[in-house]
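> for reference, the sequence and a predicted model appear below.
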Amino acid sequence: MLEGNFRINILDQSPANQFESGRQAISHTIELAQKAESWGYHRFWVSEHHNSPRHMGSSPEVLVSHLLAKTEHIKIGSGGVMLQHYSPYKVAENFNLLSSISPGRVDLGVGRGPGGLPITTKALQTSEEPGINSFEAKLTALQQFIIDNIPPDNPLYGIQAKPIPDVPADLFLLGTTVSSAVLAAQMELPYVFAAFLNNDRDIMAAAIENYSDCYKRDTVREPNLMLALPIIVADSEKTAKDYASDIVIVRVTLESGRTFTVFSIESAEDLGKQSGEKFTYELQPGSVIHGSKKTVKQKIDEIRYLYNVNEIFAVTAINDFENRLRSYELLSEICWA
């Protein structure tokens, strides 16, 4: 939805509660996308998770294709493709084809995380592409393929990710760290800080500051900062508080220093064991922005003015689908100055 220069979007993780099948979860995502369009949301993104007991969206490009066919004008995208697992060339082909089918409606959000536990990473990464091992190298290659600008000194010069669309997908980087913000700035990409995965406000503030400081000011492309926030709106303050109290995140820290976010102690223990490293984990409150429309508007306004953000994604983790729909409907009714 757009009021003035401020937009609100939805990032949907295709959640399934203990009583729902994967098919039902995907059906809910399709229905939510159609509702989001009718309510005036600007973008609708879907996530990537593997072997998850909770989130069913394992192939965002397939789901994006279907959602584009089921909607008319809302922007549809990935939030995001876990690029470490894939060939940048194949990802570019997929999204160039989507952009050729639906020009101007496709977003390509990319994340550097695994989207699952170590065992699923092993299943996905059966081999390595020679010469393209780091995330940074893959992201650079993806950007070059998307804009059809492979430099002459590149061994892949002359290759195109066909079909070349009239309007290529917009490329975004999602992250939860300062380093991801710096990388986005260096590559002149829009950056989405995923606060629903990392609720440390100090890290978020540092990421935002570094994105701004490291972005080249003499470039044609302006910096574009967004936040993906956990948000719950309900008809009463008490109902919203009850929903929000159910949400916790578990931060797992490996001995190597790498950190991951999961949503249950069981997943944290599985991740630690599968990593082969010593590990610790910490339960943290979800830090959900919650309340009535009036309360949520006040809280979002405080954040967007503090960080000078003109676009946010709402991530609403309510188990019951009808109540999740109601939250997004109420959010769409808020008038933004």
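Cool, the structure landed.
> C-alpha only now, for contacts and for neighbours.
Will do.
> any idea how far the residue nearest to the spatial centre of the chain is from residue 174?
For the chain, the residue nearest the mean C-alpha position is residue 79 (3.0 Å; CA atoms, centre = their mean). Distance of residue 79 to residue 174, computed by CA to CA, to the nearest Å: 7 Å.
> common neighbours of these two, please.
Taking CA atoms under 8 Å, 6 or more residues apart in numbering as the contact rule, residue 79 and residue 174 both touch 109-111.
> mind checking which of those are in helices?
Among the shared contacts of residue 79 and residue 174, DSSP state H puts none in helices.
> now the residue nearest to the centre of the chain: how far from residue 335?
With distances taken as CA to CA, residue 79 is found 26 Å from residue 335.
> quick one, strands of the stretch 151-300 of the chain?
170-175, 191-194, 225-233, 248-254, 259-262, 279-285, 289-291 (DSSP state E, counting those that start in this stretch).
> right, and those strands - which one's nearest residue 325?
For residue 325, the closest of the strands of the stretch 151-300 of the chain is strand 225-233, at 10.1 Å, according to CA to CA.
> what about the host helix or strand of residue 8, distance to the chain center?
Element membership for residue 8, per DSSP states H and E: strand 6-12. What separates the centre of strand 6-12 from the centre of its chain is 11 Å, taken as CA atoms, centre = their mean, to the nearest Å.
> going by neighbour count, list what's buried in the next helix or strand after it.
Following strand 6-12 in sequence order, the next helix or strand is helix 22-39 (DSSP H and E). The neighbour-count check on helix 22-39 (16 or more other CA atoms under 10 Å) flags 22, 24-26, 28-30, 32-39 as buried.
> comparison target, given below:
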Amino acid sequence: MEFNILNQSPVLNGHSVEQSLGHTTELAKLADRLGYKRYFVSEHHNMENVIGTSPEVLVTHLLNQTKNINVGAGGVMLSHHNPFHVAEQFQLISHLAPGRVNLGVGKAPGGTPLATAALQHELRSDIDSFNDRFLSLKSFVDGTHDNHKVLKISVDTESSKPDLFLLGGSLSSAKFAADNEVNYIFAHFIKNDENLLKEVASAYKELYPGGKFIAALSVLLTETEKEKKAAKEENSVYSLKFKDGRTLRVTTEKQVNDYIKNTDEKIEVEKSQLDMILGTKDEILSKLNELSNSCPIDEFMFHLPTADAALRNLTIETLAPIHTIHKEKAGIL
């Protein structure tokens, strides 16, 4: 079992954008010192409370600020990007930090309709499906595409390659990842369905036992009922569901209204509480152990659903692998 962090780089309470980005860097350095295995940053566009628009830029910067931890995109929203260029970018980054670069790829737009239109305005109308684009990206990274002898993403793709992950939230996406022998990250913090998590994990590992199955969960340290209540109040979420099965999660009514005003698509809106693991260190570790025993999860990835910088740090410090899972492996706990 390993612990990882997903940082969506929110604008933090009392922080400017520059200070919030500074915290993204400091949290990565802290996670590196505390024994976390991976640190992922996301891609969002035109969101009022999230900064990270360019994971390839953040990944490069964070690799330069850390020493041991794997740093990755969680993820590149492939619908906005050319698969060959994404493969080139992350191969180049991998040359800069061999063995530490992770390329997570997602399907969601990661932003408002206006942002999506702006990002995709030069793309042809008959664009390939996400699955085809993902397989194209994988073939460029693996060097297995039709023109691999004359079309290369680098003069050297043997000494170091980025590790590829598919991000998803469904049984079908997990099976697609397994069928194509790609690591998989299940967005449990969006889906909020423990039975689905168990079904997806079991199906993935049955099809691809050698693949990494990572469960991304919302986790916060809360010592009192008052703190739990405050965390829940901060995390009302709205799920926007589209006809083609896509879902997008936003956190304010304004974001919902802005999204609806800027699209002609029919959208179902559902308000809910974010499914979070809240509690003391022992309570959180007990829940993680329960999930680990009930389904084949290789790693947990912690999404930190708060704009409170101190609480984010405290959660990461309290659950630090050097204090928890590493001591357990050594027989200290």
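Right, received. Where do you want to start? Predicted model only: the values in this text are computed from it and were never measured.
> about what we covered before: name the nearest of the buried residues of helix 22-39 of the first structure relative to residue 277 of the first structure.
The closest of the buried residues of helix 22-39 of the first structure, once distances to residue 277 of the first structure are taken by CA to CA, is residue 22, at 31.7 Å.
> aligned to that closest one, what sits in the second structure?
Using TM-score structural alignment, the partner of residue 22 of the first structure in the second structure is residue 17.
> how much space between the closest residue to its match other than its chain neighbours and residue 50 of the second structure?
Spatially, and ignoring its direct neighbours in sequence, residue 17 of the second structure is nearest to residue 11 (6.0 Å; CA to CA, 6 or more residues apart in numbering). Here residue 11 of the second structure is placed at a distance of 6 Å from residue 50 of the second structure (CA to CA).
> so if I had to pick from the two, which one is more boxed in?
A direct count of neighbours by other CA atoms under 10 Å for residue 11 of the second structure and residue 50 places residue 11 higher, at 23 against 19.
> in contact with whichever residue in the second structure pairs up with residue 75 of the first structure, which residues?
Using TM-score structural alignment as the criterion, residue 75 of the first structure maps onto residue 70 of the second structure. Neighbour list for residue 70 of the second structure: 37-39, 99-102 [criterion: CA under 8 Å, 6+ apart].
> mind running it again at 7 Å?
37-39, 100-102 (CA atoms under 7 Å, 6 or more residues apart in numbering).
> out of these, who has the most neighbours?
For these, neighbours tallied by other CA under 10 Å; top is residue 101, 30 neighbours.
> okay, now the spatially closest residue to that one that is not a sequence neighbour: neighbour count?
In this structure, residue 101 of the second structure finds its nearest non-sequential neighbour in residue 162, 5.0 Å apart by CA to CA, 6+ apart. For residue 162 of the second structure, the tally of surrounding residues (other CA under 10 Å) stands at 24.
> can you check residue 309 of the second structure too?
Counted by other CA under 10 Å, the residues lying close to residue 309 of the second structure total 19.
> excluding chain neighbours, what is closest to it?
Excluding the flanking residues, the one nearest residue 309 of the second structure by CA to CA, 6+ apart is residue 12, at 6.3 Å.
> surely the one you found meets residue 307?
Yes. Using CA atoms under 7 Å, residue 12 of the second structure is in contact with residue 307, at 4.4 Å.
> in the second structure, point out the residues matching stretch 260-271 of the first structure.
Aligned by TM-score structural alignment, stretch 260-271 of the first structure falls on residues 248-259 of the second structure.
> contacting residues for the residue nearest to residue 309 of the second structure?
Neighbour list for residue 12 of the second structure: 20, 307-309 [criterion: CA under 7 Å, 6+ apart].
> can you rerun that using 10 Å?
19-21, 23, 49-50, 306-310 (CA atoms under 10 Å, 6 or more residues apart in numbering).
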